[in-house]
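**Q** I'll drop the sequence and a predicted model, then ask my questions.
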Amino acid sequence: MKPLFMLTFTAALLAGSGAALAAAAIGQPAPAFSATDVNGKAVSLADFKGKHVVLEWVNPGCPYVQKHYNAANMQATQKAAADKGVVWLAINTTGREFSDYKPPADMARWMKDHKAAATTTLMDADGQIGRAYGARTTPHMYVINPAGTLVYAGAIDSKPTANPADIPGATNHVNQALAESLAGKAVSVAATRAYGCTIKYSSPG
């Protein structure tokens, strides 16, 4: 269905913060960004030019995130990507003023305890990366091809529930998008509706 492939994430008002989410368009250059990871290292999207990159929005306090991590589905998806040379950037955009905000050391420990296979985990407490991409939920997934073009955005899979029992019967959209893009094909399902917990953005200013 053609409109699906041409989907653009239009600006949406973020409840409670008064901040508008930016538009990130399928088929257009992925917004550039720089951030500090949980180990204090500066990381930029430009560091991975020429590689496939997956962005995963994560908040350990979210039941939908717990669904995929407690069942090891997110880790399996991360590892499958890494085995193909794909860079995986997990991003935590939860604002510092919220009770489920985790400081970098705690976030690093949580990822390690869950045996995550992400390349690194970025801290985005000010919400700049999340707003640049229009990220709405945890998880919210994006795939960027080696040319720096956004080729997938949306849900990790086709079962929008918090029930781990639904994972085996779901289509993993990230695996599918990566397989097609790595094979030099157009991504057949380039955009889906992300599901999960609303990202708790920090109030601007």
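**A** Arrived safely, thanks for sending.
**Q** switch to C-alpha atoms for all contacts and neighbour counts from now on
**A** OK.
**Q** Can you tell me the element the most centrally placed residue in the chain falls in?
**A** Nearest to the geometric centre of the chain sits residue 56, at 2.1 Å (Cα atoms, centre = their mean). Taking DSSP states H and E as the criterion, residue 56 maps to strand 53-57.
**Q** quick one: buried residues of the helix or strand just after that strand?
**A** Using DSSP H and E, the helix or strand that follows strand 53-57 in sequence is helix 63-70. Within helix 63-70, the residues scored as buried using 16 or more other Cα atoms under 10 Å are 63-69.
**Q** Now do the strands in the protein.
**A** 34-37, 42-44, 53-57, 87-92, 120-123, 137-138, 141-144, 150-154, 197-198 (DSSP state E).
**Q** count of neighbours near residue 154?
**A** Neighbour count for residue 154, taken as other Cα atoms under 10 Å: 24.
**Q** put this beside the first:
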Amino acid sequence: MKGETLPDLTAFGYNYDHFGRDHPVMDQLGGVRVGEPAPDFTATRLDGQQVTLSDFRGRPVVVETGSVSCPMYVSHVESMNALAFRFPDVSFLVLYVREAHPGQSIGAHRDTAQKAAAARRVLDEESEGRTIVVDDLAGTAHRLYGEMPNTVHVIDADGIVAFRAMWNDPPAVEAALRKVLAGQDAGTVRSRFRPAGVPTVLRVLRRAGSGAIWDFVVAFPRLARSHIPGQTPSQN
């Protein structure tokens, strides 16, 4: 029809409604690799100002992906805030991506205002102290960095990826940063899969609302098989 706004099918496909049913098994990290230039991207701060990754060139940057419905991300907020405090010369960014576990209360994003509102809940309810930058509705930046719910990338001052992990591991991030700041190879740092505790999982999924817990329970056996706890190398 004339004047009708057609839905962004790419964005709607990216913002799945049900974790596990609409999302592939998360057993590998794609996107930019260690030793490659970090792809530039544009995102929006919570004050509405647009920023690019290249704005932070000249100092190391830590980019972690997350969402208010992601127990893994929420479980590391306190540790990562402390890390940011200990490394004042490093820029710490939270790239707000699609909802990891959408439910009735916090659903899949259908417009940018909804996504920004969800990101503000991280600030208000989880005391996030790092700079939150919100990806666009289609997940353009997220796709460049592997499309996982809680990845972390350490980028050196020259804009090269020095370390990455499929799941954020704050002690490994600290070890990688120390190597980067000392001019050493951070790609040898090993990361550990550190699952969120049951209380955090339940709190976050209940916040997401009806459907989120059930979807997680159904998908859990496949997730458990894909992520055996223990030491694993950072994915170069």
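**A** On my side now, so go ahead. Quick caveat, the model's predicted, so the values are computed rather than measured.
**Q** Got a TM-score for the two of them?
**A** The TM-score (TM-score structural alignment, normalised by the length of the first structure) is 0.67; 164 aligned residues with a Cα RMSD of 3.0 Å.
**Q** ok, back up a step: could the strands of the first structure go into TSV alongside distance to residue 178 of the first structure?
**A** Putting these into TSV (distance: least, Cα to Cα, whole Å) gives the following:
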stretch	distance to residue 178 of the first structure
strand 34-37	23
strand 42-44	21
strand 53-57	9
strand 87-92	11
strand 120-123	19
strand 137-138	20
strand 141-144	7
strand 150-154	9
strand 197-198	24
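**Q** how about those strands, which one is nearest residue 111 of the first structure?
**A** strand 120-123 (8.3 Å; Cα to Cα).
**Q** Measure the mean distance from that closest one to the second structure post-superposition.
**A** Aligned to the second structure and superposed, strand 120-123 of the first structure gives a mean residue distance of 3.0 Å (mean Cα distance after the TM-score superposition for the first structure).
**Q** returning to that earlier point: what lines up with the residue nearest to the centre of the first structure in the second structure?
**A** Aligning on TM-score structural alignment places residue 56 of the first structure opposite residue 64 in the second structure.
**Q** Which residues lie in contact with that match in this structure?
**A** 93-95, 150-153, 168 (Cα atoms under 8 Å, 6 or more residues apart in numbering).
**Q** what about 10 Å?
**A** Contacts for residue 64 of the second structure (Cα atoms under 10 Å, 6 or more residues apart in numbering) come out as 73, 80, 92-97, 132, 145, 149-154, 164-165, 167-168.
**Q** do the same with residue 58 of the first structure
**A** Contacts of residue 58 of the first structure by Cα under 10 Å, 6+ apart are 64-66, 90-94, 107, 121-122, 137-141, 196-197, 199.
**Q** quick one: it from residue 102 of the first structure, how far?
**A** 11 Å (Cα to Cα, to the nearest Å).
**Q** Mutual contacts of those two, please.
**A** Residues touching both residue 58 of the first structure and residue 102 by Cα under 10 Å, 6+ apart: 92, 94.
**Q** hang on, the earlier thing: any of the contacts of residue 64 of the second structure buried? List them.
**A** 73, 80, 92-97, 132, 145, 149-154, 164-165, 167-168.
**Q** For residue 106 of the first structure, the count of nearby residues, please.
**A** Count around residue 106 of the first structure with other Cα under 10 Å applied: 12.
**Q** could you measure it against residue 60 of the first structure, distance?
**A** 10 Å.
**Q** Also residue 134 of the first structure?
**A** 20 Å.
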